[in-house]
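[1] sequence first, predicted coordinates after that:
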Amino acid sequence: MTEQLLDRALVEEATKKSGLIWVRGSGAPAPGAPGPEAPTQALWHVWHDGAACLVGDGPGEQPLPGLVDGGDAVVIVRSKDKGGRVVAWTAKVVELAPASPAWEAAVAELKGKRLNATDGEEMPARWARECRVLRLEPQVGTLPLPDGSLAAVPLPTSATTRRPIPAAVPRLLFKKRGRRR
């Protein structure tokens, strides 16, 4: 019993302090049911009322692949200062119904943490129309952390890297200025 309480405290404290969690959804609505395993993805969240709350799957919001209502997810929490893994835990995914009391409370917390929102006060209404708000509710216990690297091939994207800067730019930026007389 004491170990469960300590695990719960570790999950809560580490997840509260981390602004980013790594989540892999099972894609299956029931434990043990076959479903495609989604990639592990970094997601911003808030800790509210004993669970990690997320918003996404809408225009301008983070994608939530493999996170289905009633399904399971694995959450890996990193250290905010060092970036290393602190704890991994399993969660039950619960989708909150728009305008329900639980949805309103979660959205109030999420709204305060959402950076660079273009629609300000209209954001909750847009989330209700176009997005999903999820709770990742911790299950009993924690998962053992892996010994090796979890590095993976990056997912395909249309993003490109910067091209080399033109040769003249460093000369223009760093040329010595003549002395004034």
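    Structure received. Numbers count the residues shown, from 1 in each chain.
[2] from here on, contacts and neighbour counts on C-alpha atoms
    Noted.
[3] check which residues of the longest helix along the chain are buried.
    Determined from DSSP state H, the single longest helix within the chain is helix 2-17. In terms of neighbour count (16 or more other C-alpha atoms under 10 Å), helix 2-17 has its buried residues at 7-8, 10-12, 14-16.
[4] for the residues you listed, give me JSON lines that also has distance to residue 177.
    Converted to JSON lines, those look like this (distance: C-alpha to C-alpha, whole Å):
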{"residue": "7", "distance to residue 177": "61"}
{"residue": "8", "distance to residue 177": "61"}
{"residue": "10", "distance to residue 177": "57"}
{"residue": "11", "distance to residue 177": "57"}
{"residue": "12", "distance to residue 177": "56"}
{"residue": "14", "distance to residue 177": "51"}
{"residue": "15", "distance to residue 177": "51"}
{"residue": "16", "distance to residue 177": "51"}
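[5] nearest to residue 85, of the residues you listed?
    Relative to residue 85, the closest of those is residue 14; by C-alpha to C-alpha it sits at 10.0 Å.
[6] who's in contact with the closest residue to that closest one other than its chain neighbours?
    In space, residue 14 comes closest to residue 77 once its chain neighbours are excluded; the distance is 6.7 Å by C-alpha to C-alpha, 6 or more residues apart in numbering. Each residue near residue 77 by C-alpha atoms under 8 Å, 6 or more residues apart in numbering is listed here: 14-15, 18, 20-22, 85-88.
[7] adding another structure so you can compare the two:
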Amino acid sequence: MTDTLLSAALVEEAAKKSGLIWVRGEAPAARPLWHVWHDGAAHVVGDGPGEQPLPGLRDGGTAEVTVRSKDKGGRIVAWTAGVRELTPGTEEWDAAVAELKGKRLNAPDGEAMPERWARECRLVRLDPRTATTELPDGSLAAVPLPSPGITRRPVPAGLPKLLLKRKRRRKA
């Protein structure tokens, strides 16, 4: 019982302090989503013009949520969430939108944003089902793809001469 309460408190506190959560629904990869923690669950809005995509989050499904540290970026906690889409105009939807509205940065329509969300977007509630899941041992970092932009090449022969000329001009 105490472990369950501590795990639930960890999930809530970590999600409240983090600006992004990493969510993997039925899509193959996790995506970072901005959210707000309200009424015991994470709420995300998206799938509309100018909003974040919510791939793989379907009503009645589940999702794996990972919360990372805001300052260091390391994983703090991971949990399984039940996905529930909220219906516009309900009391629950209005309360969640009031919280989300204050956190939405660079909205193109300002005060008209809630009406646009009701017309064109989805508001999804991610309810924690299991307090925590096992964190993987490895980093889960993908190996970078080969690219000429990251490959070191020899310094061009004329570059040292150009750099020395600049230094001489500054001294004079």
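    Looks like it came in fine. Remember, it's a predicted structure, so these values are computed and weren't measured experimentally.
[8] and the contacts of the longest helix of the first structure?
    The contact list for helix 2-17 of the first structure (C-alpha under 8 Å, 6+ apart) reads 21, 46-47, 50-52, 77-80, 86-89, 138, 140-142.
[9] can we see that at 10 Å?
    1, 21, 45-48, 50-52, 75-81, 85-89, 138-143 (C-alpha atoms under 10 Å, 6 or more residues apart in numbering).
[10] okay, and it goes to which residues in the second structure?
    Per TM-score structural alignment, the counterpart of helix 2-17 of the first structure in the second structure is residues 2-17.
[11] kindly report the same for stretch 97-116 of the first structure.
    Using TM-score structural alignment, stretch 97-116 of the first structure pairs with 87-106 in the second structure.
[12] buried set for that stretch?
    Neighbour counts using 16+ other C-alpha under 10 Å place 88, 93-94, 96-97, 100 of stretch 87-106 of the second structure among the buried residues.
[13] so of the residues you listed, which ones are in helices?
    Counting by DSSP H, these place 93-94, 96-97, 100 in helices.
[14] of those residues, which is the nearest to residue 143 of the second structure?
    Nearest to residue 143 of the second structure among these, with distances taken as C-alpha to C-alpha, is residue 100, at 34.9 Å.
[15] what's near enough to touch that closest one?
    By C-alpha under 10 Å, 6+ apart, residue 100 of the second structure lies in contact with 34-38, 43-45, 94, 114, 123.
[16] who are the packing partners of the strand ranked longest in the second structure?
    Taking DSSP state E as the criterion, the second structure has its longest strand at strand 75-86. Packing partners of strand 75-86 of the second structure (3 or more C-alpha pairs under 10 Å, 6 or more residues apart in numbering; DSSP states H and E): helix 2-17, strand 20-24, strand 41-46, strand 62-68, helix 91-103, strand 122-130.
[17] try 6 Å this time
    Contacts defined by 3 or more C-alpha pairs under 6 Å, 6 or more residues apart in numbering; DSSP states H and E place strand 75-86 of the second structure against strand 62-68, strand 122-130.
[18] understood, closing this out.
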